[in-house]
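S.K.: no letters, just coordinates:
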């Protein structure tokens, strides 16, 4: 529960502390005193949108601090711990929010800076705020369906989760099928291309670098005659016959010339042994010439063995590889890669066709699962609707609508949605002889206020949110109906902390804790103060709410009568039985 809220620089509030605690707290004050700033402060602590407009004129920032008491094992406490916040020794958690005059916002949880979204997640577990806008939201089918499902408890929530999961599963399968179906034409074209590629590439069996090797071989064969001429002449120079050597008349082959040089050096060596090294060099040259001559002769023999038919075959092969490269390239390596991968790619495409058939089967199964889950949810909603109708109608009778009747109509949707296959409509018959009409069409503001309060009282037994805030939800209500609203809010506070911003004395009289907001002005600025009132001060405030005259003896007498009625209701069996002074008398969140 919320123990207190400290506010500074927010709207008309310069600095104020709002003492709360257990039970039913009523907040009253004159129009413009700043009652709505309390709801604004709570909105900031719940991670709501921060606006510079909320900062008090002349202030640099607005700061709101709320002190909560939590059960250390509650989901809210665990969420706070996950965010790095810690409860103090009294299991209390400090939540703070600051808004600058420029509109910048900061948030703290347990003294640790956190994103505002963390406060929003925590706020959903700690506080529910009902305002006049919520009355209008109650007109929507979604809000009515949510109320019915909340009343249905754990079994209905489980059934709804099963529908949601089945709906998600069907959606995923449908999406995958749609994707594959949309690409089917492209897959067929790609499969045809891959089949053509395999038919062209596999028989050719191209090898890496083969085109380069072919070009080199073709170049060699294309110049075969020139090779024979040049290499032949070189061979003749080395080892041609001595009588008609390439060197001309009187010349000889290189072999003969070197042999003559060697003989002359050998002869001279007998006279000068130092020429022995030169003789060895001449011998080496002779051996090298002989070796080169043998290799040239071998090369010429090889040329004679190469036939002219090979060149035509090589040109045909190069033409084939060039065609493949042009079609599937840009390089021969790309052609080879395509040939090695096309089979697997083609298999994947064929598997897509198989996957389409599998998906169609799985979607049919998912449809059946979803239909069964939705049917079970409809059964539970139908049973829950009967009980909700009875309980809410009973509450409406107690809220000065003795002939009113709420009915819940459940009809099928055209297609099952994530929330099920049901259209839920709350129908209200306010008076005998009238036809039930949807809340969204026929109910007045006062009737909506009472329907919402009746629902809240009924749902309190199944709600896990510990604090309920009502912002002038009693608008349009008065007289005995207002007394019954006060009585019901008092009853509701037996199971939750209830905070009500109200302008009705009949409602405020039933509170355990009465907070008054008063405004004052120095001619330039309006300032509001907040204080807890009791005794004569409370009697005068109730009288002011009743008649606008806080000093009227008649008004005070009427106020005392209201307070006595509320006290008797509290003390009666089944009453709320709260003592605002005993802050520790109530179990916490």
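M.R.: Sure thing, it's come through. What you see is a predicted model, and the numbers here were worked out from it, not measured in a lab.
S.K.: alpha carbons only for contacts and neighbour counts from here, please
M.R.: Noted.
S.K.: helix, strand, or coil at residue 64?
M.R.: strand (DSSP: H, G, I helix; E, B strand; the rest coil).
S.K.: and the strands in the stretch 451-589 of the chain?
M.R.: 467-471, 497-501, 513-521, 526-533 (DSSP state E, counting those that start in this stretch).
S.K.: what sits up against the longest one?
M.R.: Residues outside strand 513-521 that contact it (CA atoms under 8 Å, 6 or more residues apart in numbering): 18-20, 23-30, 32-35, 508, 526-534, 538, 541, 580.
S.K.: list the buried residues in stretch 502-513.
M.R.: Residues of stretch 502-513 classed as buried under the neighbour-count rule (16 or more other CA atoms under 10 Å) are 502, 503, 504, 505, 506, 507, 508, 509, 510, 511, 512, 513.
S.K.: now it: how far from the chain's centre is it?
M.R.: Its chain's C-alpha centre and that of stretch 502-513 lie 44 Å apart, by CA atoms, centre = their mean, to the nearest Å.
S.K.: what helices or strands is the strand of greatest length in the chain leaning on?
M.R.: Under DSSP state E, the strand in the chain containing the largest number of residues is strand 405-417. Applying 3 or more CA pairs under 8 Å, 6 or more residues apart in numbering; DSSP states H and E, one finds that strand 405-417 makes contact with helix 141-182, helix 332-398, strand 420-429.
S.K.: ok, residue 349 - contacts?
M.R.: 187, 191.
S.K.: hmm, I was thinking of residue 44
M.R.: Residue 44 sits next to 50, 64, 97 when contact means CA under 8 Å, 6+ apart.
S.K.: ditto for residue 131
M.R.: By CA under 8 Å, 6+ apart, the residues touching residue 131 are 470, 471, 472, 473.
S.K.: please redo it, this time with the cut-off set to 10 Å
M.R.: Taking CA atoms under 10 Å, 6 or more residues apart in numbering as the contact definition, residue 131 lies against 39, 137, 449, 469, 470, 471, 472, 473, 474, 500, 501.
S.K.: closest to residue 175 out of the residues you listed?
M.R.: Relative to residue 175, the closest of the contacts of residue 131 is residue 137; by CA to CA it sits at 32.9 Å.
S.K.: that closest one touches residue 146, doesn't it?
M.R.: No: assessed by CA atoms under 10 Å, residue 137 is found out of contact with residue 146, at 11.4 Å.
S.K.: which elements pack onto the helix or strand where residue 93 lies?
M.R.: Under the criterion of DSSP states H and E, residue 93 resides in strand 92-100. On a contact count with 3 or more CA pairs under 10 Å, 6 or more residues apart in numbering; DSSP states H and E, strand 92-100 meets strand 2-10, helix 35-45, strand 61-69, helix 75-82, strand 105-109, strand 112-114, helix 116-126.
S.K.: on contacts alone, who are the packing partners of the shortest one?
M.R.: Pointing back at strand 112-114 there. Here strand 112-114 touches strand 92-100, strand 105-109, going by 3+ CA pairs under 10 Å, 6+ apart.
S.K.: how about the helices of the stretch 201-350 of the chain, start to end?
M.R.: 210-222, 224-239, 254-269, 276-305, 309-328, 332-398 (DSSP state H, counting those that start in this stretch).
S.K.: let's bring in a second model and compare:
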């Protein structure tokens, strides 16, 4: 729902704030006051094309800002999030459009976005009906969607089942086409995997084997140097025997004995003596291990050659399938699974083709039910809209809803067309062709009322009607107002009107006024009127004389009758 629009320096509007509320809001004012600029501002917020020529003379740019309540439109909240914008804690989002010479900028929820993003959001939130605006039901696809909504919840369930089956079938067909078109490529991939797996199986690498062999070749290749180094370390630790002066063991023993001799005089030195004893044990262990190392280490040219040969074999794998043996083993595991998938391709294609046949039968049955639901609903929708047209000064006009068979698609096997017969004997023509702007707006009003009052209450967009009352007056104008009020019970409706009979049904009444500024430029303001001010505005609309007692009495009667007529 639109909550507010602020406009600066657009056309004749220097600065105006337009509050909008739930229900029916009418915008009135004298011809040329700038009512159209309010709709132009709304169009900019909704992603419409920017025209720098619309900037108020003397201003550098025009700015339009709007606040929209999204609490009933979670899908739009998601779109705002995707665009990088933010929604306020109260569920509203701020939209800003700036127009300057040669460029325009759009912001959604505080983030700059392309103009097209605003248009996408507007498609879910606002529908404008007027001579220069696109119709919500301008395409066969939109007309089909409207008919489906009118058909009710049971039809919606059948259509949902059809769409789910269609989506599954489309996915299967795409996968089948991929498998069959890439059969030769898949065969080549499978052959390469088999060759690689055969080589891995022949060499049979073990986890961590390359690291172990590298360490072994380093030890065997430097056996003499290692033996000499270990021997020198052993001799330095113990000498020729444990008691040799100059050995590490002898020095530690001497130090320990010196401290133990005086330990009774100072316990702190006794603790140090204990630590020296532990160090002696540790050095003795090192000496024992070094002795064993020297004894065991022998040059083994045959073992070294064997290790080098094994590393060379493993190198053929690591060059092709991974930097280490462990990576090669992971590749082999993944390759085995991929090979199973490739080898299973023919069986999968057969199973998928069988499933497609089942889905074809299912789709044919569901499409028949969808068509039956649409044809039943088409007669009811045509009757409902035609009945509405009779009360909108279009007596004799008739809407036809045509359902024709076509090639099956994601939404069934039907093409839907709304055709208007403007008067008896005239040929029925597609909606939007051959009717004046005012007639077309009234047809759309009749369609919207019929859709809004059918079935469960949907989340409808905000409707904006411009010139919906063109060419009507008297009782027909009252009926237009009544139907707008009826539609406004289900959603927000904003109407630009010049008829008091329509304005009297409003829940909120906004008046656009004009005045000449100090620079001799016409400027416009917008104010909400109520009570006596509203009576004066209705009197002006009725007779052009806002202070006429007769006109004021008529205005009061209109307000009273509109309250009763709701």
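M.R.: Sure, I can see it. The structure presented is a predicted model; accordingly, all values stated were derived computationally and were not measured.
S.K.: pick the most buried one from the strands of the stretch 451-589 of the first structure.
M.R.: Among the strands of the stretch 451-589 of the first structure, strand 497-501 has the highest mean neighbour count (mean count of other CA atoms under 10 Å), at a mean of 26.
S.K.: any idea how many residues pack against residue 269 of the second structure?
M.R.: 18 (other CA atoms under 10 Å).
S.K.: if you could redo that for residue 100 of the first structure, that was the one I meant.
M.R.: By other CA under 10 Å, 20 other residues sit near residue 100 of the first structure.
S.K.: leaving out the residues flanking it, which one is nearest to residue 54 of the first structure?
M.R.: residue 11 (5.3 Å; CA to CA, 6 or more residues apart in numbering).
S.K.: contacting residues for the one you found?
M.R.: Counting by CA under 10 Å, 6+ apart, residue 11 of the first structure makes contact with 33-34, 36-38, 40-41, 53-57, 59, 62, 526-528.
S.K.: residue 501 of the second structure too?
M.R.: For residue 501 of the second structure, the contact set (CA under 10 Å, 6+ apart) comprises 469, 473-482, 538, 541-542, 555, 558-559, 561-562.
S.K.: buried ones among those residues?
M.R.: In the contacts of residue 501 of the second structure, the ones that pass as buried (16+ other CA under 10 Å) are 469, 473, 476-482, 538, 541-542, 555, 558-559, 562.
S.K.: in helices, which of those residues appear?
M.R.: Taking DSSP state H as the definition of helices, those contribute 476-482, 538, 541-542, 555, 558-559, 562.
S.K.: which one of the contacts of residue 131 of the first structure is nearest to residue 79 of the first structure?
M.R.: residue 469 (21.9 Å).
S.K.: that closest one corresponds to which position in the second structure?
M.R.: Mapped onto the second structure by TM-score structural alignment, residue 469 of the first structure lines up with residue 464.
S.K.: thought its match was touching residue 487?
M.R.: No: in this structure residue 464 of the second structure lies outside contact range of residue 487 using CA under 10 Å: 11.5 Å.
S.K.: list residues touching both of the two?
M.R.: By CA under 10 Å, 6+ apart, the residues touching both residue 464 of the second structure and residue 487 are 24, 493.
S.K.: which position in the second structure aligns with residue 350 of the first structure?
M.R.: Counting by TM-score structural alignment, the partner of residue 350 of the first structure is residue 343.
S.K.: without its sequence neighbours, what residue ends up closest to its match?
M.R.: Looking at residue 343 of the second structure with CA to CA, 6+ apart, the closest residue is residue 190, at 7.6 Å.
S.K.: count the neighbours of that neighbour for me.
M.R.: Neighbour tally, residue 190 of the second structure, other CA under 10 Å: 20.
S.K.: farthest residue from the center of the second structure?
M.R.: Residue farthest from the centre of the second structure, counting by CA atoms, centre = their mean, is residue 261 at 85.2 Å.
S.K.: and that residue, what does it touch?
M.R.: Residue 261 of the second structure neighbours (CA under 10 Å, 6+ apart): 269, 270, 273.
S.K.: translate it into the numbering of the first structure.
M.R.: Using TM-score structural alignment, residue 261 of the second structure pairs with nothing in the first structure.
S.K.: any idea how far residue 261 of the second structure is from residue 268 of the second structure?
M.R.: Noted for residue 261 of the second structure: a distance of 13 Å to residue 268 of the second structure, by CA to CA, to the nearest Å.
S.K.: surely residue 204 of the second structure and residue 326 touch.
M.R.: No: the criterion here is CA under 10 Å, and residue 204 of the second structure misses it with residue 326 at 11.9 Å.
S.K.: comparing these two, which residue is more hemmed in?
M.R.: It is residue 326, of residue 204 of the second structure and residue 326, that has more neighbours when counted by other CA under 10 Å, with 17 against 12.
S.K.: which of the helices or strands spans that one?
M.R.: Assignment of secondary structure by DSSP H and E places residue 326 of the second structure within helix 325-343.
S.K.: list the buried residues in that helix.
M.R.: So for helix 325-343 of the second structure, counting by 16+ other CA under 10 Å, buried means 325, 326, 327, 328, 329, 331, 332, 335, 336, 339, 342.
S.K.: distance to residue 435 of the second structure added to the residues you listed, as a markdown table?
M.R.: Below are those laid out as a markdown table (distance: CA to CA, whole Å):
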| residue | distance to residue 435 of the second structure |
| --- | --- |
| 325 | 79 |
| 326 | 77 |
| 327 | 74 |
| 328 | 75 |
| 329 | 75 |
| 331 | 70 |
| 332 | 72 |
| 335 | 67 |
| 336 | 69 |
| 339 | 65 |
| 342 | 61 |
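S.K.: which among those gets closest to residue 235 of the second structure?
M.R.: Using CA to CA, residue 325 comes nearest to residue 235 of the second structure of the buried residues of helix 325-343 of the second structure, at 40.4 Å.
S.K.: which residues touch that closest one?
M.R.: Residues in contact with residue 325 of the second structure (CA under 10 Å, 6+ apart) are 205, 206, 207, 208, 209, 210, 211, 314, 315, 317, 318, 331.
S.K.: now, of those, which are buried?
M.R.: Buried by 16+ other CA under 10 Å: 205, 210, 314, 315, 317, 318, 331, out of these.
S.K.: just the angle for the host helix or strand of the second one relative to helix 325-343, thanks.
M.R.: Mapping residue 210 of the second structure onto the secondary structure by DSSP H and E places it in helix 209-221. Interaxial angle of helix 209-221 of the second structure relative to helix 325-343 (axes from the mean of the first three to the mean of the last three CA atoms, to 10 degrees): 150 degrees.
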